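*Asks:* 3D, please:
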Amino acid sequence: MLSITLTLSQLLQQYIGLSQVVSEVIAFSIIFSLAMLIAWIGHSIFKRYLCRWAAKTETNLDDEILHNVRAPIFILGILFGLYYGLVGIASLQAYAQDFATAFTVGEILVVAFIITRITNVLMSWYAEQRVKREKNVSNHLLFILRKVIQIIVYVFAFIIILGVFGQDLSGVIVG
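*Replies:* You can find the predicted model right below:
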């Protein structure tokens, strides 16, 4: 993808005669717009087809999972487009490693957010199923369990982020 941004910028410079800065801005705009379009198409496919398909099932579990995952996946698409658009700008090449690290951290956090949303949906669905079977469910216990799961997910995300920054995690993994 990096070579596509540079190639697009070079083609604009060579055949249209634009300056380097203008061609890079246009290449960024094209790549970011394409990423937005792909993310929007993916969002529309989720909304139109997958949600309709999920509505035909007996439970609402899949409906809720799709509803809670749709927006973060759209955000991931935007992050990818923003990253691949910015990497092709020559004046920002000195910061390429910083961009890669920042976008990797952003992607890890979005994936952790998706996981916590899915676990929250699963916990709510489980509580509804227990109530339907006339078994008591402690809302306080479910709340605490949700928070514990969220903490575990974000701690793992934090450990992965530390690994991205090159921190030695052998003590954390062993301990």
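*Asks:* rest of the way, CA atoms for contacts and neighbours
*Replies:* Noted.
*Asks:* how far does stretch 53-69 sit from the chain's center?
*Replies:* 20 Å (C-alpha atoms, centre = their mean, to the nearest Å).
*Asks:* buried ones in it?
*Replies:* Of the residues in stretch 53-69, 54, 61-69 count as buried by neighbour count, 16 or more other C-alpha atoms under 10 Å.
*Asks:* quick check: the gap between Gln167 and Ile160.
*Replies:* 10 Å (C-alpha to C-alpha, to the nearest Å).
*Asks:* please give the structure of this sequence too, so both can be compared:
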Amino acid sequence: MVLEFLSPYLGSYFETIRVIIIIVISLFVAKAINFFLDRGIRRLTEKTKTTLDDKLVHAIRKPILLGALLTGVYFSLHSLSYLSGYAALINQAFTVVFVLFVSLFLVRTVNAVIEWYGEEILSKTKAQEQMIPIFRKIAYIVIGLIALLWLMNQLGIQITTLVATLGIGGLAVALALQDTLKEFFAGMYIMADRPIKIGDYIELDSGQKGFVEDIGWRTTKIKMLGNNRIIIPNSKLSSSIITNYYAPTREMSVVVPVGVGYGSDLEKVEKITIDVAKKVLKKTDGAVENFEPFIRYKEFGDSNINFSVILRVKKYVNKYKLTHEFIKALKKRYDKEGIEIAWPIRKVYFAKKKVD
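*Replies:* Okay, here's the model as predicted:
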């Protein structure tokens, strides 16, 4: 209103001054947004535990400032009377700029989310670190394709045929790479769901055991204790029943089956067995020293009264050493105490045949 009132006095300088004022206002708005993000939002995000909000604020800061300046330039150009004949061209140009601006905004936002996911959610493993660039490239390609189609549509270019062609081409590629894509998405599922991770000791439903050495795009590598390597397709692994001996914790129980003769004093057997177990736990590497071992009688066997001794180790592979030491120590103590571990025997009774 003020400019309109002063226009007769400003003459030929009126439009120039109006453009300058619009640019100055857009700069002021950009500075105000920058101040709000820096002093207000940023201080709030610093108080949260997650870094996602910090990364998002940093990602959108420059695009928002750029958007404010571009808005000022747009209105400035439309305010110039000698450019009124080029209004349609200006609109088309800024349509392109707007599409590119939205694409930039989305790319920076998605990149911030992917970085946060890689730093706070995914484990620091080689396989998962390799997946971050893949996620980023896929996101960039999707955003780029959407931006291209949107831009073509805004410029009046028919995209129906192009979309149909892309759909048919994508279907053909998907069919040609069906097995590869199946393994790839199975690998992504394993990394996202994380039923296993590198370094875990697992057992498959096929009976194979070993340490997870690598989770790749197509296969997962497992190293057995015998230093052999098993290579499993990700699709097969994702559909298998897996026992993870390192989840939820590495510490686990070890059950050792034992049997004593029927003539044994079971109270004495229990007392001696627990005493031996405690001593072995304290001196064996990898055993949980403060664990209280116990036994449970379970059946009357053919030759012995069978029971289980429950011990505890810090991780799965320690069970072999602990079982080894416990069996040696228990046999030695049983021999000393006169406790019999009976040989497998079978009594056969013959019926007497009457002789006429």
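*Asks:* where does the TM-score land?
*Replies:* For this chain pair, the superposition-based TM-score is 0.85 by TM-score structural alignment, normalised by the length of the first structure; 164 aligned residues with a C-alpha RMSD of 1.8 Å.
*Asks:* and the longest helix for the first structure?
*Replies:* Ranked by residue count and defined by DSSP state H, the top helix of the first structure is helix 96-132.
*Asks:* quick check: buried residues in that one?
*Replies:* Buried residues in helix 96-132 of the first structure, counted by 16+ other C-alpha under 10 Å: 96, 99, 102-125, 127.
*Asks:* and that helix, what does it pack against?
*Replies:* When contacts are defined as 3 or more C-alpha pairs under 8 Å, 6 or more residues apart in numbering; DSSP states H and E, helix 96-132 of the first structure sits against helix 61-87, helix 139-164.
*Asks:* these: which one's closest to His43 of the first structure?
*Replies:* Of all those, helix 61-87 sits nearest to His43 of the first structure, with 6.3 Å by C-alpha to C-alpha.
*Asks:* so the closest one matches what in the second structure?
*Replies:* Aligned by TM-score structural alignment, helix 61-87 of the first structure corresponds to residues 52-78 of the second structure.
*Asks:* how big's the offset between that stretch and the first structure?
*Replies:* Averaged over the aligned pairs, stretch 52-78 of the second structure sits 0.5 Å from the first structure after superposition, using mean C-alpha distance after the TM-score superposition for the first structure.
*Asks:* and the residue most central in space within the first structure, what does it touch?
*Replies:* The centroid of the first structure falls nearest to Leu76 when counting by C-alpha atoms, centre = their mean (3.3 Å). Listed by C-alpha atoms under 8 Å, 6 or more residues apart in numbering, the contact partners of Leu76 of the first structure are 107, 110.
*Asks:* what about Gln167 and Ile160 of the first structure, which has more around it?
*Replies:* Neighbour tally, Gln167 of the first structure and Ile160, criterion other C-alpha atoms under 10 Å: the higher count belongs to Ile160, 17 against 11.
*Asks:* what's that one aligned with over in the second structure?
*Replies:* Aligning on TM-score structural alignment places Ile160 of the first structure opposite Trp150 in the second structure.
*Asks:* mind checking how far the most far-flung residue of the first structure relative to its centre is from Gly175 of the first structure?
*Replies:* Of all residues in the first structure, Glu134 has its C-alpha farthest from the mean position, at 37.9 Å, by C-alpha atoms, centre = their mean. Note on Glu134 of the first structure: its distance to Gly175 of the first structure, by C-alpha to C-alpha, is 42 Å.
*Asks:* aligned against the second structure, show me the partner of Gly42 of the first structure.
*Replies:* Aligned by TM-score structural alignment, Gly42 of the first structure pairs with Ile33 of the second structure.
*Asks:* three-state assignment of its match?
*Replies:* helix (DSSP: H, G, I helix; E, B strand; the rest coil).
*Asks:* with Val212 of the second structure instead?
*Replies:* Here Val212 of the second structure takes the strand state, with states given by three-state DSSP.
*Asks:* ok, it touching Ile222?
*Replies:* Yes: under the criterion of C-alpha atoms under 8 Å, Val212 of the second structure makes contact with Ile222 at 4.5 Å.
*Asks:* closest one to Phe32 of the first structure out of the buried residues of stretch 53-69 of the first structure, please.
*Replies:* Distance to Phe32 of the first structure across the buried residues of stretch 53-69 of the first structure (C-alpha to C-alpha) is lowest for Val69, with 21.7 Å.
*Asks:* so that closest one is in contact with Arg117, correct?
*Replies:* Yes: applying C-alpha under 8 Å, one finds Val69 of the first structure in contact with Arg117, separated by 7.4 Å.
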